[in-house]
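K.L.:
Model the following, please.
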Amino acid sequence: MSGPRYGGPVTTALLAYIPSPDRGVWYVGPIPIRAYALFIILGIVVAIWWGEKRFVARGGPAGTVVDVAVFAVPFGLVGGRLYHLATDWRTYFGPGGNPVNALKIWEGGLGIWGAIALGAVGAWIGCRRRKVPLPFFADAVAPGIVVAQAIGRLGNYFNQELYGAPTTLPWGLEIYERVDPATGASDPLGGVAVDTATPIAIVQPTFLYELLINLAVAGLIVLADRRFRLGHGRVFALYVAGYTFGRFWIEIMRTDPATRVFGDIRINVVVAAGVFLLAVVYLVVAPRGREELPAEVFERAGVEPPGADGPAEADTAENADEKAGDRTP
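P.N.:
So this is what the prediction gives:
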């Protein structure tokens, strides 16, 4: 959802401000191609691809991450949308709202907290079918998830949303007025910029800050995993702690409308703080070291476990570096 509009053209001398795209939707005949949806899909593909590589490198059978993703991805999308609707329900069900828009997930509006929570339920279902411990799976896919979040923030850039207060910083983001070319009516999501030479606001690009934080968290957890051979869900917990720590400050900077609690505190500030504390507690109490997958995982996949003689010999060679020094990301 877009932040508040600022009336009147910006007359401040432009420095090296970041221009917004003039639109976030293109049409191939009658078919809309939405940048937001494309980046969400790209993020999912990257998360599955990298998660599969890490899962195999940690000793798991190939194909498991793809199988589990069949459950985790749709659950995550539904959870993300439900959280967004629960915390921003006035946009759709309040005065002037249109309940039908609640179904238009391609226009933006996914809450990461709901996506992770319900996505974890889907992952649990998929892991049970493959006999894989959920913490082992979560540790493998954690870096890919946070990189997927970073990629998804590019969709917010094209939608001109999730930005902060006006700024004169050289990396401020230019916001343009967008209208429907056919009617001239204001259309911030689906419209086209009226005049890219005269932005209506220059704001803090908080979506960009979060994108960079996400990439930094991905690097942090990969390095920590290699150095300390984390297991039992501690890689995932470190991702959650790092992400929520950054998100706490990003939420404070944002100016778009949001549900407020405890007086005038954005609800996502409270959620970020609470989830951060839970992640830190888990990091402290979780078992140290890295667990081995039970034999039934490989029986269910119809392959030999790493180290066993037989058809899986090639796989064990591929995993030799992982077992020796965990050099595979």
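K.L.:
Every contact and neighbour count from this point should use C-alpha atoms.
P.N.:
OK.
K.L.:
mind listing the strands for the chain?
P.N.:
25-28, 31-34, 173-175, 178-179, 192-193, 201-203, 260-261, 265-266 (DSSP state E).
K.L.:
Including distance to residue 288 and mean neighbour count, could those strands go into JSON lines?
P.N.:
Formatted as JSON lines, the strands of the chain follow (distance: least, Cα to Cα, whole Å; neighbours: other Cα atoms under 10 Å):
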{"stretch": "strand 25-28", "distance to residue 288": "48", "mean neighbour count": "12"}
{"stretch": "strand 31-34", "distance to residue 288": "44", "mean neighbour count": "14"}
{"stretch": "strand 173-175", "distance to residue 288": "44", "mean neighbour count": "26"}
{"stretch": "strand 178-179", "distance to residue 288": "53", "mean neighbour count": "20"}
{"stretch": "strand 192-193", "distance to residue 288": "53", "mean neighbour count": "23"}
{"stretch": "strand 201-203", "distance to residue 288": "44", "mean neighbour count": "25"}
{"stretch": "strand 260-261", "distance to residue 288": "37", "mean neighbour count": "13"}
{"stretch": "strand 265-266", "distance to residue 288": "36", "mean neighbour count": "17"}
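K.L.:
for comparison, sequence B:
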Amino acid sequence: MILAIPFPDISPELFAIEIGDFRFALRWYALAYIAGLVAGWWLIVRAVKRPALWPADTPPMRPEQVEGLLTAVVLGVILGGRIGYALFYSPGGYLSDPLSILRIWEGGMSFHGGLIGVAVAVSFFCRRNGVPPLQVADAMSMVVAIGIGLGRVANFINAELWGRPTDMPWGVIFPGDAAQACPGPEGMLLQGLDAVCARHPSQLYEALLEGLLMGSVLLWLAWRRGWLKRPGALTGMFFVIYGLSRFAVEFVRQPDAQFASPGNPTGFALQFAPSVGLTMGQLLTLPMILLGLWLISRARRAA
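P.N.:
You can find the predicted model right below:
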């Protein structure tokens, strides 16, 4: 008998206001973004107010400049995340309907696309304000795990980005026909007269690895081990920890449906790299790990 956990009855909306035909709803996913950005802004302001944390005891920017950095990050996350999702995960659909890329309320955001978008936006911010890009990147790397962790919890509440079928006792029975479409007997169990599917809660795995674990390590290195004094080192460690965490979780995370094939109904083997069995998330993560190792090595040599 396969044990499983029923999906908790949590609404994706924190609250909703309806006036006539007008409806406004605050979703947990939006709240995760807002909380992550506000918490990150607060921590960076605190860090730049402590000169001893930085090279030559000189912060890379003034506390009031952090608000401009926050604006750049917001634009980079939204634009980069949406465009990245269209290019990496669903190019055919968006080419047939280009305007659909503007409908962000329909969902579909790519972390890697958002990362590229933030890099571009922050580069403009640094050039315009004359601040050192690597030190600003370190400040952002110190706090980014907060938003990532909260975002993964919101993914779980939204019952999206679930994992592959499992017979582990902590498997979750996610709602929806797509989640119940188990390709084989693994994870299938009888509930009454109906067969349902238990899946890995991969969103929570990512929240623990990419959020709690990574955030704790990066904050400890920044505030206790002096890593902000070596430009690029903390950014490199972020790339390495996130890359390894994401690579590992991809083994139990259900890949995007557009990469499935009749001979591979789980979509596990990426169509661009079938010989090595990578998912799109793993393929995009490998350059991050290599870049992170290079940044750490570079920072150690410059110390």
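K.L.:
Out of the strands of structure 1, the one nearest residue 244 of structure 1 is which?
P.N.:
Ranking the strands of structure 1 by proximity to residue 244 of structure 1 (Cα to Cα) places strand 265-266 first, at 14.1 Å.
K.L.:
how much distance is there from that closest one to the middle of the chain?
P.N.:
Strand 265-266 of structure 1 sits 21 Å away from the centroid of its parent chain (Cα atoms, centre = their mean, to the nearest Å).
K.L.:
so where in structure 2 does it end up aligned?
P.N.:
Under TM-score structural alignment, strand 265-266 of structure 1 corresponds to residues 278-279 of structure 2.
K.L.:
Residue 155 of structure 1 is nearest to which of the strands of structure 1?
P.N.:
Of all the strands of structure 1, strand 31-34 comes closest under Cα to Cα, at 8.7 Å.
K.L.:
in structure 2, what residues pair with the closest one?
P.N.:
Residue span in structure 2 matched to strand 31-34 of structure 1, by TM-score structural alignment: 24-27.
K.L.:
what's the average per-residue distance for the matching stretch once overlaid on structure 1?
P.N.:
Mean deviation of stretch 24-27 of structure 2 relative to structure 1 after superposition (mean Cα distance after the TM-score superposition for structure 1): 2.6 Å.
K.L.:
For that stretch, give me every contacting residue.
P.N.:
12, 13, 14, 15, 16, 17, 18 (Cα atoms under 8 Å, 6 or more residues apart in numbering).
K.L.:
Make a markdown table from these and add distance to residue 35 of structure 2 to it.
P.N.:
Shown next, in a markdown table, are these (distance: Cα to Cα, whole Å):
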| residue | distance to residue 35 of structure 2 |
| --- | --- |
| 12 | 16 |
| 13 | 15 |
| 14 | 14 |
| 15 | 16 |
| 16 | 19 |
| 17 | 21 |
| 18 | 24 |
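K.L.:
with these in mind, which one is nearest to residue 90 of structure 2?
P.N.:
residue 12 (24.1 Å).
K.L.:
what's the first-to-last distance across stretch 273-288 of structure 2?
P.N.:
Across stretch 273-288 of structure 2, the terminal residues are separated by 18 Å (Cα to Cα, to the nearest Å).
K.L.:
Which residue ranges of structure 1 form helices?
P.N.:
35-57, 64-87, 90-93, 112-130, 134-159, 206-228, 234-253, 267-285, 295-301, 313-318, 320-325 (DSSP state H).
K.L.:
so where is the last one in structure 2?
P.N.:
Following TM-score structural alignment, the aligned partner range for helix 320-325 of structure 1 in structure 2 is empty.
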